[in-house]
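Asker: the amino acid sequence is not available; the structure is as follows:
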């Protein structure tokens, strides 16, 4: 796992200053503490930071081909590189190293952009081909590894793994993008199709950008997307057997490393499944680690301990205080852009713990997106059945007004919050699901912005990206469309960003076997009844894992990594919450109705409403704006 940076002049071969590349690498040093390198040629420069995982001594980067025509800077792992290497050797390619980096170079020379479809892995890379006169930027199918880009005033394209690296380029004007703030308030993160810094883009998951010198820079090309339009023809028993086969292959593929390897273990279905299959494949005790909380309602260590004992893992647990908010400034530094998923705090803690004994850790990320494990997906599946039964005019004319007068019950589980259900049913499926995914709804956001900001935003609506994705999804039914949108938007923007930044901040490589593309393609072809059943998701996965895991692990209610932000803002962070209403940073943006922020904080601290997540969003936004723009 590594960090990359680069500069490319697509029109004329202007020289690239190596010192500029080194400056871009410097703030990303945590991504590659084991080595660094810079390479330049007329019109191009590539930089690299290395965290050594495979072929520790033999694959320094940027790496050039034997004839020096192709040079690569690469972040990630290609899990099937040995099979590809053998195929390429049969085609006449010769290798000087034993790692996966050189395989990418040979695959490019053999197949061009089509090489991407042959890779099973996580990656973001920049490849310069002098013979073809081009730069090839590519990102893995699901966006596990990041890549930020910006066109600069001198005509160059600059790129880096993290925004902090890109910001070191002196020609990048650091100005805030208001529409990204709207997106952040809607979802709690800045989606991959935007950036908090105007002029910065992120290469989207499953896309590549091929730039040929002397030609206009084209739009990125999509090279992969999940397809929910197909259906498998198999019994549930046959499907469960095939799923186990795919999961086993995905886990064993990701256990290849020349450094110590372990796993995160929360005691939930996903991480427990990964540990079970690791234990099956490993002759040694699997190293596992768990973060616990000092509040019983948030603590899952007993479940993790039970799994550790069941599979005889080398298990370590660390308990942290639920009030462990001293890391907030560190978290803001990790993410650069505002990021309000409060589970980043315990995720960082478990990465720290893992790094004490291993360099690579397998996680359970991805199963909820692949197999419809989120409650919102289950609710959407159920609500769509009701939408089909109730005519749209009746839903809009009756249920919408009824939702407005129904009592607010923030404290209740969603099935008991009739107001939220009625409001969702009054909308289209895409509108209802987009708001269910979000943190702050459109009406609330409109009140938070002042008149000038609302005018500047114009017709920009954060949820529109979900409407578009669901409308365009290759899908057979509404559940398919919801999962497709989450895989395209939520997964890279929130889940994978969180895991990448927190693990890399600890110089730890995190691997996600349940995001193996073969698993995703299989899961997307499952009938809805094999995904959602009896009011819960991941039905087939749970059945498949019954031979490995006890029922109290498989079928207990989903908990997740919870951080008690609502409690913090009525307790230890009371003063900080109140200070938001008079924040010089938020006020100087000229975007917000500060009186509305004051009302929100007051309502929360009085106990009348639970605005903890919204206050947390402003808390993290304030820190990011101050750090990035000096506001």
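Answerer: Okay, I see it. These numbers come from a predicted model, not from an experiment.

Asker: going forward, measure contacts between C-alpha atoms and count neighbours the same way
Answerer: Fine.

Asker: all strands of the stretch 301-450 of the chain, in order?
Answerer: With DSSP state E, counting those that start in this stretch as the criterion, the stretch 301-450 of the chain has strands at 314-320, 360-362.

Asker: how about residues contacting the shortest one?
Answerer: Defining contact as CA atoms under 8 Å, 6 or more residues apart in numbering, one finds that strand 360-362 is touched by 53, 254, 257, 259-264, 274, 354, 508-513.

Asker: looking at those, which are in helices?
Answerer: Residues of the contacts of strand 360-362 located in helices (DSSP state H): 274, 354.

Asker: out of the strands of the stretch 301-450 of the chain, which is the most enclosed?
Answerer: strand 360-362 (a mean of 25; mean count of other CA atoms under 10 Å).

Asker: could you export the strands of the stretch 301-450 of the chain as CSV, including distance to residue 403?
Answerer: Shown next, in CSV, are the strands of the stretch 301-450 of the chain (distance: least, CA to CA, whole Å):
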stretch, distance to residue 403
strand 314-320, 40
strand 360-362, 43
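
Asker: and the comparison structure, right after this:
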């Protein structure tokens, strides 16, 4: 795993200052503490920070082809590089290293952009062809590895693995995009179609972009997508056998490493499944790491301990205090853009723990998106069945009216908390799912913004691109569309961003076997009843893993990393909550109704209401803006 950065001139072959490329790389040195390198030529500069995982001594970057006509900087892992190497050697390719980086170079030389579908793995790279005077930027199918770009006033394009690499360039101008504030307040992160700063773009997952010295940057091209339009045939036993084959293949391919390797183990279905399959494939004990909390209601380590004992892993665990909020400023620096998923705190802690023992850790991320493991997906499945029973002309007035008058009762038993469901049923499936995923709904956002910000925002609403994505999905059903949106929108914007930044902050490589594209494509073809039955999501995954895992691990209620932010904001962080928008950077922005936010903060601190998610969002926004300057 590594960090990459560079400069490309689209208007001629002006020289590139290697010190500027080096500055950009130094800003992301945490991504690669084992080596560094810079290469420049007229119109191009490539920089690299290396975390050595494969071919420890033989694959420094930037790397040139044997022929000297191609240069590359690469972040990620290609898991099928040995097979590709054999194919390319049969075509006459020559190699001088034993790693995967040189395989990408020769794949480009022989197949051009058609090399991308042949690469199995996680990656972001910049490849420069000296013959064609062309640079290709490329990102893996699901967006495991990030890539930021920006165009400078002199016509050059700069790129980097993190936004801080771009910020290190002295000509980069920092100006907040107000539409990113709307997106962030809605989702709790800045999604991949937007960036916090104007002029910055994130290359979308499954896309590449070609740059030439004598032309403006070409539009990115999508080279991969996942389709839910087809269906696998077969009974549960047959499909389960296929699923297990794909899972084994995904896990074992990610166990190749020349440095110590282990796994995160939360005690949930997904991480436990990965550990079970690692133990099956390994001749030595698997190394596992868990994080617990000193509050029993939040702690899952008993389940992790059971799994570790069952598979005889070499297990380490640590306990995090429920008052472990000291990382807030550090987290803001890790993410650059505001990021309000509070599970980033324990995720960083488990990465810290893992890095003491291993350099590579496998995670269970991705199965919920690929196999319908989120509760909101099972709700969406049932709601779509109800929508099918009533015409939209009737649903809107009936459910909409009921939803408006129904009291918001978060404190009540679940069956009485019907307001959100009624409002969702009154809308289309896409609009309802956007409402379910949003952290702050459109009605509440409208009450928070100042008149000036509403003018800046104009007609844009953050839900619009999400709804459009769902409507245009290659899918058959509402459940398909929900999963497609989770894979294309939520997964890269939230989950993969969280894991990448927290792991790379401690120079740890995280690998996601359950996001192997063949496994994801198989999951997308499963009949709905193999994904969801009743209130049980990931049905086939759980049935298939019965041979490995105990019932209470497979079928207990999903927890995830829960962080007690409501209590923090009534206790040690109450002072930070007060005056959040009345002084400091948020007040100076003029974007918010300060009196309204102060009132919400006081209501939360007093215990009259729970506004913790919104206050946390605003707190993290403030911290991020302070660091962005």
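Answerer: Thanks, I have it. Since the model is a prediction, treat every value here as computed from it, not as a measurement.

Asker: quick one: TM-score?
Answerer: The TM-score (TM-score structural alignment, normalised by the length of the second structure) is 0.99; 629 aligned residues with a CA RMSD of 0.9 Å.

Asker: circling back: out of the contacts of strand 360-362 of the first structure, which are buried?
Answerer: The neighbour count (16 or more other CA atoms under 10 Å) marks 53, 254, 257, 261-264, 274, 354, 508-513 as buried among the contacts of strand 360-362 of the first structure.

Asker: among the residues you listed, which two are most distant?
Answerer: Maximum pairwise distance in those, criterion CA to CA, is 20.1 Å, between 53 and 274.

Asker: mean per-residue distance, the strand or helix carrying residue 159 of the second structure to the first structure?
Answerer: Applying DSSP states H and E as the criterion places residue 159 of the second structure in strand 156-160. Superposed on the first structure, strand 156-160 of the second structure shows a mean distance to its aligned partners of 0.4 Å (mean CA distance after the TM-score superposition for the first structure).

Asker: what helices and strands are in contact with that strand?
Answerer: strand 2-9, strand 148-151, helix 163-167 (3 or more CA pairs under 8 Å, 6 or more residues apart in numbering; DSSP states H and E).

Asker: which helices and strands does the first one pack with?
Answerer: Other elements packing on strand 2-9 of the second structure under the criterion 3+ CA pairs under 8 Å, 6+ apart are helix 18-26, strand 44-50, strand 70-78, strand 156-160.

Asker: which residues are in contact with the most centrally placed residue in the second structure?
Answerer: For the second structure, residue 496 is the residue whose C-alpha lies nearest the centre (CA atoms, centre = their mean; 2.0 Å). By CA under 8 Å, 6+ apart, the residues touching residue 496 of the second structure are 143-145.

Asker: out of these, flag the one nearest to residue 172 of the second structure.
Answerer: For the contacts of residue 496 of the second structure, the nearest to residue 172 of the second structure is residue 145 (22.8 Å; CA to CA).

Asker: which position in the first structure pairs with that closest one?
Answerer: In the first structure, the residue paired with residue 145 of the second structure is residue 145, using TM-score structural alignment.

Asker: wait, is its match part of a strand?
Answerer: No. Going by DSSP: H, G, I helix; E, B strand; the rest coil, the assignment for residue 145 of the first structure is coil, not a strand.

Asker: that one: neighbour count?
Answerer: Neighbours of residue 145 of the first structure under the rule other CA atoms under 10 Å: 27.

Asker: what's the answer for residue 483 of the first structure, then?
Answerer: 26.

Asker: so it is in which element?
Answerer: Counting by DSSP H and E, residue 483 of the first structure is found in helix 478-485.

Asker: which part of the second structure matches that helix?
Answerer: The aligned range for helix 478-485 of the first structure is 478-485, by TM-score structural alignment.

Asker: what's the answer for stretch 86-94 of the first structure, then?
Answerer: So stretch 86-94 of the first structure sits over residues 86-94 in the second structure, by TM-score structural alignment.

Asker: got the contact list for that stretch?
Answerer: With CA under 8 Å, 6+ apart, stretch 86-94 of the second structure has contacts from 66, 106-107, 110.

Asker: quick one: buried residues of it?
Answerer: Quick answer for stretch 86-94 of the second structure (16+ other CA under 10 Å): 88, 93-94.

Asker: how about these in a markdown table, adding secondary structure and distance to residue 167 of the second structure?
Answerer: Shown next, in a markdown table, are those (DSSP: H, G, I helix; E, B strand; the rest coil; distance: CA to CA, whole Å):
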| residue | secondary structure | distance to residue 167 of the second structure |
| --- | --- | --- |
| 88 | helix | 39 |
| 93 | coil | 39 |
| 94 | coil | 38 |
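
Asker: quick one, what contacts residue 252 of the second structure?
Answerer: 277-278, 281.

Asker: run the last query once more with 6 Å
Answerer: By CA atoms under 6 Å, 6 or more residues apart in numbering, the contact list for residue 252 of the second structure is empty.

Asker: what is the nearest of the buried residues of stretch 86-94 of the second structure to residue 502 of the second structure?
Answerer: Distances from residue 502 of the second structure to those, taken by CA to CA, are shortest for residue 88, at 35.8 Å.

Asker: what separation is there between that closest one and residue 103 of the second structure?
Answerer: 8 Å (CA to CA, to the nearest Å).
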